[in-house]
Structure formats: structure tokens, C-alpha cells
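>>> Predicted model, plus sequence, below.
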Amino acid sequence: MTPGARIAAAVEVLDDIEARRRPAGDALKDWGLGHRFAGSKDRAAIATLVFDALRRRASSAYVMAEETSRAIMLGALRLARGVSLEEISALCSGQGHALSPLLESEAGRLAALDLAGAPLHVAGDFPEWLEPSFVAVFGEAAVEEARALAARAPLDLRVNTLKATHEKALASLAHLRPEPTPFSPVGLRLPLTADGRGAALAAEPAYVKGLVEIQDEASQLAALLAAAKPGEQALDLCAGAGGKTLALAAAMGNKGQVYASDADGRRLAPIHARLERAGVRNVQVRPQRAGADLLADLEGRCDLVVVDAPCTGTGTWRRNPDAKWRVRPGALEQRIGDQDRALADAARFVKPRGRMLYVTCSILREENEDRLAAFLAGHDDFTSVPAREMAEAADLSELAVFASRFGYGLRLTPYASATDGFFVAMLARR
């Protein structure tokens, strides 16, 4: 496919996403099935175009004064990719399945590229209804924080210390030009390829043999801040696919016990293969089942309970740019209820002088500090651990600069820490 045809295909996928209100991944998959002549490089290029357009959807529509998929794609070529007007004109030739030639009005708007006077949510490319929440958390830096969430994300890896040292992993992946992550002592960051995608790891020996795991630095830091120690009893209550479970097991040196559980047992399915590949031997997987409490024997026994609570995922928009346009106000209310229930459920497993780590991949105060305040108001047997104390206990004192100004935990963001958006806080039982 020609570059122009790829752009036209991306517009077609955007039309499908808008018409059927569904995830970009589903629309891209269906497009690929319906256009089998497109090779893997074509499909990858189209996907990158689609995601770049979704990252800058609001600002592109504003610049072009239209909300059509064509307008959003044209605007994103300028805003997200820096493609010149002359190049865009050449790509829109109307020949070989390319988009029709630019209208005079389109060319004028692409030349002006005027975002002056744009509302905050347009300049930052996020849903309008979230503007008060962004301002409440970030104040005058709200636009910069939002724009960082609209950028492409790097590919981060966690070195599995059960099988390799940081130096060994660096050497084994040297051909991919990895660099140490800024804060995580077990993190590696791989540069994006020329087409904006992460390196393919499926065939890399270091990945196949379990020397490294894919995990954003913020998620690595959350697991490290838990300060899990060999011999402890730890419960990962919302384990999902097991990223933090594996990190906890490595921090504990395969000594003690980690229990991995999740309200949705299907999310736990990938964990078994990951445990085997990583050489983890101290994890019990306990999927939750309706009508059966498979965690009852852990009540009041855990040194550490990790609550990676369900959330709106606002901190992961770099990786899931379509998700921010699908989230609705009702979803926030639902997640707040889920978070309150998760905290209350987790409390029963924490033993006296034990600790609870609360984690979300959300940057919203409603899902983070407000939830901890509500929990502590009804649980006087728990207390909040100061952010600096939590960071120092994990030998990560440099993270104290990210302490929330709202009284609890740390907030990491792409703009401030060059990570995904994460919130991490520690509670201790008296």
C-alpha cells in the first residue's frame, strides 16, 4: 500500500470506531480481516495513524473546524506528526486509493494550524467533562499534563531478578538500545521504532527465557513501594494478568507466599504461563468464584495486601488513546464504588501492623486521595503512611518529590515523571 492509501484506510477505521462506538483494536482487526491484501507492515502503519489521530482528536477537529474522520486525520498529521502542508497535499492525491485532494479551506487551516483561544480540554485533548477534575489536580499545569498523556509511550521492561541482573539484561538486549529507567532500579526503556511502535519482543531470547517482563516504570515502582520482604505473606487482591504479582515474588526472592486473586477469574488466565517463564515458585493463584470465599483463610494474616483497584485508566491514555473518548461520567461513579468496595474488602486480610498498598492507573483525585479519605474516615484502625516514609522504606527516596499535595500517596504522570499516570499510597494497620 502507498502512504496515501494507508492514510485513507486509517480514515476508514476512524469512521468505523465513531459509528459503532467500539475499541480501536476491534475496528483495526476487522479492517485487517476485510482487507487481506494488506501486509503486516501496512496494518502496523495504519494502526499507528489511527492511534495518533485519536491522541489529538479534539485539537485536530478544532484546527480543522470539523469533526469528521478526514478532518481529524489531516489535523493529526500536522499536530501529532509534524507533516508539512506540502507533504499532506502530495499524500492526498486522489489516486491509488489515496484521499481526495485538499480543499482550499482545508489547506488554509492546515497552514494556519491555529489553536489560539482553544478551551483547555481541546488544547489538552481530553473529554470536556473531565476538565474540572484536571484543573483540581494540576491547576495551571493541566494543559501540559494532558498533552503529555496524549503523547506516545515508550516500551518499558522490568528485569526479573530471579533470573538476571540489570547488567545481564542490558547486555542481552543491547541490539535494541535499551537504557536504564530514571527511577526503577530494575527497569529498562526501549526506544520506539521509526514508525512509532515498540520493539517486537516475542522472539527475543531474553523475553522468552523470562529475564525481562513488559511493565511500565510506574507499575514497577508501585510494586517496589510495597517493600515486600522475603518470608512475608502477601495478597495481590486485584492481580489481573499478574504483572505486580511477578514483581512482588521477585522482590521476595521466591521466599514467603504471594496469593494472586481477582474478581474476574478470566483476567488471571495469562498468569500461569508468566509464572512458569519467570521461574516464580512462591505464588498461589486463587480466582474468586461466586458463592465461594477462597480467601477466607487469609483473613487477618497478611503482612501486605496490594489493592490495584479498578479505575477509569486516565493514566494510561498514552497507550490506550481511544479509551479516553469512550469513558463517560457514569464510569467514574461506577469505579468510585468499585474502589470503595475493594478497600473495604482488602482491610479484612491485613494483620495488625500489616500494610495495605493502594494503587490505581488514574490521575484523578476522585479515585485516589478522596477514596483514601473516605476509607480512613470509617476505619480508625488504619493510618496513612506519609509519602516520604513510604519512599524511603523502599530505598526510593527520590520519589518523595511526587508526593500528592492532597495529603496521601504519590502521583506519577508522563509530564512529571515520564511514566504512565499512577497513584500509589500506603496504609498501615495499627
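Arrived safely, thanks for sending.

>>> only C-alpha atoms for contact and neighbour calcs from this point on.
Noted.

>>> Touching, Ala239 and Ala260? I think so.
Yes: the criterion here is C-alpha atoms under 8 Å, and Ala239 meets it with Ala260 at 5.6 Å.

>>> tell me, what's touching those two both at once?
Residues touching both Ala239 and Ala260 by C-alpha atoms under 8 Å, 6 or more residues apart in numbering: Thr245.

>>> ok, how many other residues are close to Arg319?
Residues near Arg319, counting by other C-alpha atoms under 10 Å, number 18.

>>> Next: the one 3 residues further on.
For Asp322, the number of neighbouring residues by other C-alpha under 10 Å comes to 22.

>>> another structure for you, compare them:
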Amino acid sequence: MRLGGRMQAAAEILADIQTRHRPVPEALRDWGQAHRFAGSGDRAAISNLVLDVLRRKQSHAWLMDSDAAADLVVAALVRQWGYQIDALIEELRDDRFAPELRDPQQLYDQLSRDLDEAPEFIRADCPEWVVEECKSAFGDAWIAELQALAERAPLDLRINGLKANRDKVLKSLRTPAAGATALAPHGIRIPAPEGPRRQIAATNEVAFAKGWFEVQDEGSQLAAAMTGAQAGEQILDFCAGAGGKTLAMAAAMRNRGQIHAYDVDRHRMAPMVERLRRAGARNVQLVENADALAALQGRMDRVLVDAPCTGTGTWRRRPDAKWRLSSDTLAQRQGEQDAVLDAAALHVRPGGTLTYVTCSVLPSENGDRAAAFAARHPQFTICDSAAQWHSVVPEGSPVPEGPTAADLLLSPHRTATDGFYIVQFQRAGA
């Protein structure tokens, strides 16, 4: 496919997403099944273009004075893919599949407008109703923080220390751009590709099949490391899902001790069975029912709560989610977070720790929930996260402080990771 056909396809998919309120992966899959002539390079380019439009939909629409899908696609090609307007017009001149372009002078005038004249939420490319939350989270830097959440994300891998080391995996990948992560001690980063180019398919690598690494954002790796899991301990991963953080803790514990992985939706844990086998993790037990979970009350050295949340910290990877988020959803998540914290706290032994993690940057899901939990459970005190941070990351790395000095808030702008909130409590006693 030529550029015009790719543009038209992206516009059709965007219109489908907007009118039918569909998730991006579903819309892309259906388009691909209906257009089997499109090659893998075409599908990658179209996917990149759709996601880039969604990352900066607000500012594109403001500059173009239109939210029509074809206009947003043109704005993305110029602003994000680096096309010059003259070159774009020339490339599309004889392309019968290309969407109709505006008058060249009109395109120049619109795309050269000063974005600083736009409202703050337009410059930040976020829903207007989250502005106050973001200001509370990041202060004067909030627009820069949200703009960083509107960029493409890199591909991060976590080395499985049970089977490999970083040098071994880097050699196996043979990807010149791959290198060590800046903060996570067992991470590899492959930068996001530009324009239509595809990211490597890491899960198709032989090294992945051998269990040498997992795909995991650097921020998620740091959140798992911040639990402080040690060999020989008893640990409960209370919202384990598919097991990314469970696997990271298992490797840190060198298969000594026990991790109990639980999720209220036990079907979410099904992929973990194969992941554990591939990784060689033998100290994990899947807890599939409430009776088995109850037997762990008051016995765990550490409990990790990777709580259900709005996922605002992952907007780089799931930009459509930011336009589907509502205040009602946020309120629902807060209730779920309070409930899961209260339930998880029952399993912490005296002297043990409870680590609360979200992939959100919104204070109402983060510091507010931590403060509310501490008020309900005076036997738990908030730990100083700075010491644990320094035990994980390279010497001299600045602490990404959250609302207080005792919690952490990671973000693409601060730490070049997805957005994560991390706070740790310790239960009184010994």
C-alpha cells in the first residue's frame, strides 16, 4: 500500500473507533481481517498512525479546527511523523486511494498556529475533567508530564535472572538499538520506532521461548523490586493478574521461599501457568479460591497489591483509554482500591509489609487512597520509600517523590517509565 491508502485506512479505523466506541486492538483486528491484502508492514504503519492520532487527538483537532478522522491523520503525519506539507502533497498527488486534502495554504496556516494559545487541556492532550487531578499530582510541570504521556513508549524487557543475564540477552537479540535500562537493574530497553516502522516482535525471539526474558515496562519492574522480596520469605501477590510482578519477585527470590499468587478473577491467572514453566519459577503457588486465601491470613512477610485502577500511567501504550475514561469509572476504581487494600491487609503478619501499587498518576487513586487506608488501619504506618528506592536503582538516581516523601510517583517525564504510584506500609509488631 502507498501512503494514501494507509492514510485512508487509518481514517476509517479512527472513525469506527469514534462512532462505535471500540477498543483500538479490536478495530485494527477487524480492519485487517476485512483487508487481507494488506501486508505486515502496512498493518504496522496503519496501527502506528491510528495510535499516534489518539495520543495527540486534542491538539491535532484544535490546530486543524476539526475532529474529522482524515484531518487528524494529516496533522499526525506533519506533527509526529515529520512530513513537510509540500512533500506530503507531492507524495499524494497521483494516489487515488488518498483522502482529499485541504487547500495547501490552509494546511500551512492551521498547522503553524501557536499551540500556546490553546487551553491547557488541549496543550496537555488530556480530557478536561482530569486537569485538576494532574495539577495536584505534578504541580507546575503537569503539562510537560501529560505531553510525555502522549509520546510513543519504548519496548522494555526484564531479564529472568534464573536463566540468563543482561549481556546474554542483548547478544541474542542482535538489535543495535537495545541497551540497559537506566533504573531497573535487570531491564533492557528498545526505543520506540519512528513513523511507520515496526517494533521488534520480542515474543517471537528464541530467547523468549527459552525463558530468558519477559516483556515488562521498566516502571513495573521497579514496582516489583520495591516490594523488597527476599529469598526464603512468604509473599502474597494479591492482584496477580497474568503474573508479571509475580515472576519478577520469583527471580529475585532465586526460587527460595514461597509466592502465593491470587486474583479475584482466577481466569486472569491462566496465562501464568505457561509463563512460570517457561521462566523456571518453582516457588509460586496459584491461589484459586477464598478458602485457600483465608489460610494465609496473618502469615505473610510481604503482600503486594497491584490494584485495579484507571491506567492513566499507561496512556502512551493505550491512548484510546484516555478518551474512554470517565469520572464515574474513577469513582468506581477508588471504591475497589479501598476494598482490595482492606482485604489484603488481613494477610500481613506483624512486622510485615504491604506494598500498594497502581499504574495511575491520579492522586485520588494514589496518595488519597494511601492516606485513607492509614486512617482506617492505625496498626499500619507508611514506610520511607527513599531507602528502598536507593537499594534498587543505581547510586545517585533522584527519588521520584509522590505527594509525600514517603511515596513514589514514576512517569515518562520523571523516570522515562510508564506512570506508577508506589507506597509501602509496615504493620506494627514483630
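Yep, it's here. Every value quoted in this text rests on a predicted model; they were computed, and no experiment measured them.

>>> Now do the strands in the second structure.
Assigned by DSSP state E, the second structure shows strands spanning 155-159, 179-180, 187-190, 213-215, 234-237, 258-262, 284-287, 300-306, 348-358, 380-382, 407-410, 420-427.

>>> Tell me the residues of the first structure aligned with the longest one.
Spelled out, that is strand 348-358 of the second structure. Counting by TM-score structural alignment, strand 348-358 of the second structure pairs with residues 350-360 of the first structure.

>>> mean per-residue distance, that stretch to the second structure?
Compared with the second structure after fitting, stretch 350-360 of the first structure has a mean deviation of 0.4 Å; criterion: mean C-alpha distance after the TM-score superposition for the first structure.

>>> Can you list the buried residues in that stretch?
The neighbour-count check on stretch 350-360 of the first structure (16 or more other C-alpha atoms under 10 Å) flags Val350, Lys351, Gly354, Arg355, Met356, Leu357, Tyr358, Val359, Thr360 as buried.

>>> of all those, which comes closest to Trp325 of the first structure?
Nearest to Trp325 of the first structure among those: Thr360, at 19.3 Å, using C-alpha to C-alpha.

>>> Hmm, the closest one is touching Asp420, no?
No: when contacts are counted by C-alpha under 8 Å, Thr360 of the first structure is not listed as touching Asp420 (10.8 Å).

>>> Aligned to Thr312 of the second structure, what sits in the first structure?
In the first structure, the residue matched to Thr312 of the second structure (TM-score structural alignment) is Thr314.

>>> Please name the spatially closest residue to Ala178 of the second structure (chain neighbours excluded).
For Ala178 of the second structure, ignoring the flanking residues on the chain, the nearest one in space by C-alpha to C-alpha, 6 or more residues apart in numbering is Ile190 at 4.5 Å.

>>> all helices of the stretch 101-250 of the second structure, in order?
Under the criterion DSSP state H, counting those that start in this stretch, the stretch 101-250 of the second structure contains helices at 104-111, 120-124, 131-138, 142-148, 166-173, 206-209, 218-225, 244-252.

>>> Turn these into CSV, including distance to Glu395 of the second structure and mean neighbour count.
Formatted as CSV, the helices of the stretch 101-250 of the second structure follow (distance: least, C-alpha to C-alpha, whole Å; neighbours: other C-alpha atoms under 10 Å):
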stretch, distance to Glu395 of the second structure, mean neighbour count
helix 104-111, 44, 14
helix 120-124, 33, 20
helix 131-138, 24, 17
helix 142-148, 24, 21
helix 166-173, 19, 15
helix 206-209, 30, 16
helix 218-225, 15, 25
helix 244-252, 19, 24
